[in-house]
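**Q** whatever this is, show me its structure:
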Amino acid sequence: MKKTIFVSGATSGIGYSVAKKFAENGDRVIITGRRADRLELIARELEGAYGAEIFTICFDVRDKDVSLNVMDQLPEHWQHIDILVNNAGLAAGRDSFENSDIEDFDAMIDTNVKGLAYLTKGLLPLLVKNGKAHIINVGSIAGKQVYAMAAGYCASKFAVDAFTKGLRIDLLPHNIKVTGIHPGAVETEFSIVRFKGDETKANAVYTGYKPLSGDDIAEVIFYSANLPAHVCLNDIVITPTAQAGIHYFHKNI
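**A** As a prediction, the model looks like this:
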């Protein structure tokens, strides 16, 4: 039976891979993001490659009014949502806190924490109505272990972890599964955004070992979303084989 998946931050990286994985399986996918041109391009790609039903909504999860009222943008036949994948997020800057730009801190808190909460709140009436929905929040290993020059990012992802755990408790009466996915090193646009377009610094993050890809994370999300109704994977930390925790890598350099 086809499911309807809502994916935030679907214009690249993990979000794009998640949309592609579910579309390939024949599911209906709502893709969202800030880049309208990318959304339309991806929609055409997935429709053409898999014959999938795709619906696009262009918005920024930081926009409180839009996120809280996002279901108003959904036609009636798109309002039976089975799975919400809260993927939109970013890292901005890599400095000790005293040297960091407070605007970067605001961007991470506003997107990774508040935006995730706004969108979840906005879609909860539809998820509760479903009777057997699933919320999957993409966090980070940085929400489990803190590292240097990333205080703001780690704070935002620790908040995602706590929010996910609290949400799981609050939504028990509604039969809603809640899963936290916490990747280690994944090669996407993540480091390009963090280093503000500096490709040399971004590429150095992944030198000497094979990092995870967006497709790897999508496989795990797809698996967790397709378990029996009575089974919920609560908390998943995923790293490349070459990574053992946030500080430890084996690099062939």
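**Q** switch to C-alpha atoms for all contacts and neighbour counts from now on
**A** OK.
**Q** make sure residue 181 is indeed in a strand.
**A** Yes. Residue 181: assigned to a strand according to DSSP: H, G, I helix; E, B strand; the rest coil.
**Q** and for it, the neighbour number?
**A** Using other CA atoms under 10 Å, residue 181 has 24 neighbouring residues.
**Q** who's in contact with it?
**A** 136, 137, 138, 139, 140, 221, 235, 236, 237, 238 (CA atoms under 8 Å, 6 or more residues apart in numbering).
**Q** nearest spatial neighbour of the fifth one, skipping sequence neighbours?
**A** To tie it back to what came earlier, the one meant is residue 140. Leaving out its chain neighbours, the residue that sits closest to residue 140 by CA to CA, 6 or more residues apart in numbering is residue 182, at 4.0 Å.
**Q** show me where the stretch 101-250 of the chain has its helices.
**A** For the stretch 101-250 of the chain, the helices defined by DSSP state H, counting those that start in this stretch cover 102-108, 116-130, 151-170, 190-194, 199-204, 214-225.
**Q** I'd like the structure of this one too, to check against the first:
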Amino acid sequence: MRKQLQGTTVGITGASMGIGAACAREFAAQGASLLLCSRSSEGVQQLAHELQHEYDVPTYAFALDVRQRQQVEQALQELPAQWQAIDILINNAGLALGLEPLQDGSLDDWEQMIDTNVKGLLYMTRAIVPGMIQRKRGHIINIGSLAGRYAYPGAAVYCGTKAAVRAITDGLRMDLVDTPLRVTDLQPGMTETNFSNVRFHGDSSRASQVYRDIEPLQAEDVAQTALFIATRPAHVQIQEVLMTCTHQAASTVVHRPGK
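**A** Model (predicted):
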């Protein structure tokens, strides 16, 4: 029986863990060929090997720091010919750093968030979308955030980057309205991944408090939603999806009933 995405090439950034890795697994299960990149070469190579063995799908993994414009351009230009035609791009690479008031924030943290969440997404999109237009097929799924809609204290810059993702996604959709390409902003709320551990620079004790007494989204929940979005009929474009766990209404409006 033919799987839904057999013959489709899916490119995923930030694929070594979290939502990126979960997307890789969900799309592999539907027969997609996987083009996986991450700053962690070892992690993404291991994932590609596991998925190729488990689902018998072609995989190609490489190290890539999406913040580096020249590295992005060179890496994509040097892809083997069979991996050049990307049908679905999942711009997943992103992070939050720190939770200090703006006036006390780290400029280094700000630059890393802006360079990854905004500029990295733009570099990947600019490099890949022209080929999609030429081939007259393609879908760009940007992993945004609830934070792009509802700012919260200590996260002005992170929220600003995700608001930018939302605006960029909307603008790109308008620019492509006369093509068959589809563009989606997938905006999850609290999702239990390595996200908070990264935000707090490895302070796992502090990170664990984010999800205290609540059942947050899991990476698999977001990945399954991305798969649903990508497998709609060609005439259906899901412009955006905002998803949270049941007890989260906005960024800081959370009920913690205990698990």
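**Q** report the TM-score for the pair.
**A** Comparison of the two superposed chains (TM-score structural alignment, normalised by the length of structure 1) gives a TM-score of 0.98, and 253 aligned residues with a CA RMSD of 1.0 Å.
**Q** alignment lookup: the residue nearest to residue 140 of structure 1 to structure 2.
**A** Matched by TM-score structural alignment, residue 182 of structure 1 corresponds to residue 187 in structure 2.
**Q** now do the contacts for its match.
**A** Contacts for residue 187 of structure 2 (CA under 8 Å, 6+ apart) come out as 143, 144, 145, 146, 148, 240, 241, 242, 243.
**Q** how much space between residue 90 of structure 2 and residue 74 of structure 2?
**A** 19 Å (CA to CA, to the nearest Å).
**Q** which one of those two is surrounded by more residues?
**A** residue 90 (27 against 11).
**Q** neighbours around residue 183 of structure 1, how many?
**A** Neighbours of residue 183 of structure 1 using other CA under 10 Å come to 22.
**Q** nope, residue 210 of structure 1 is what I meant
**A** Counted by other CA under 10 Å, the residues lying close to residue 210 of structure 1 total 17.
**Q** need the counterpart of it in structure 2.
**A** Alignment note (TM-score structural alignment): residue 210 of structure 1 maps to residue 215 of structure 2.
**Q** surely that match touches residue 254?
**A** No. Judged on CA atoms under 8 Å, residue 215 of structure 2 makes no contact with residue 254 at a distance of 10.8 Å.
**Q** anything in contact with each of the two?
**A** Shared contacts of residue 215 of structure 2 and residue 254 (CA under 8 Å, 6+ apart): none.
**Q** circling back: so how far is residue 188 of structure 2 from the match of residue 210 of structure 1?
**A** The gap separating residue 215 of structure 2 from residue 188 of structure 2 is 14 Å, by CA to CA.
**Q** ok, residue 179 of structure 2 next?
**A** Applying CA to CA, the value for residue 179 of structure 2 to residue 188 of structure 2 is 27 Å.
**Q** likewise residue 56 of structure 2?
**A** Distance from residue 56 of structure 2 to residue 188 of structure 2, counting by CA to CA: 30 Å.
**Q** and residue 33 of structure 2, by the same measure?
**A** In terms of CA to CA, residue 33 of structure 2 sits 25 Å off from residue 188 of structure 2.
**Q** mind listing what the counterpart of residue 69 of structure 2 in structure 1 touches?
**A** Superposed on structure 1 with TM-score structural alignment, residue 69 of structure 2 falls opposite residue 64. Taking CA under 8 Å, 6+ apart, we find residue 64 of structure 1 in contact with 115, 118.
**Q** and if we set it to 7 Å?
**A** By CA atoms under 7 Å, 6 or more residues apart in numbering, the contact list for residue 64 of structure 1 reads residue 118.
**Q** and the one 4 residues further on, by the same measure?
**A** Taking CA under 7 Å, 6+ apart, we find residue 68 of structure 1 in contact with 118, 119, 121, 122.
**Q** at 6 Å what do you get?
**A** 118, 119, 122 (CA atoms under 6 Å, 6 or more residues apart in numbering).
**Q** now, among those, which is nearest to residue 43 of structure 1?
**A** Nearest to residue 43 of structure 1 among the contacts of residue 68 of structure 1 is residue 119, at 20.9 Å by CA to CA.
**Q** what does that closest one correspond to in structure 2?
**A** In structure 2, the residue paired with residue 119 of structure 1 is residue 124, using TM-score structural alignment.
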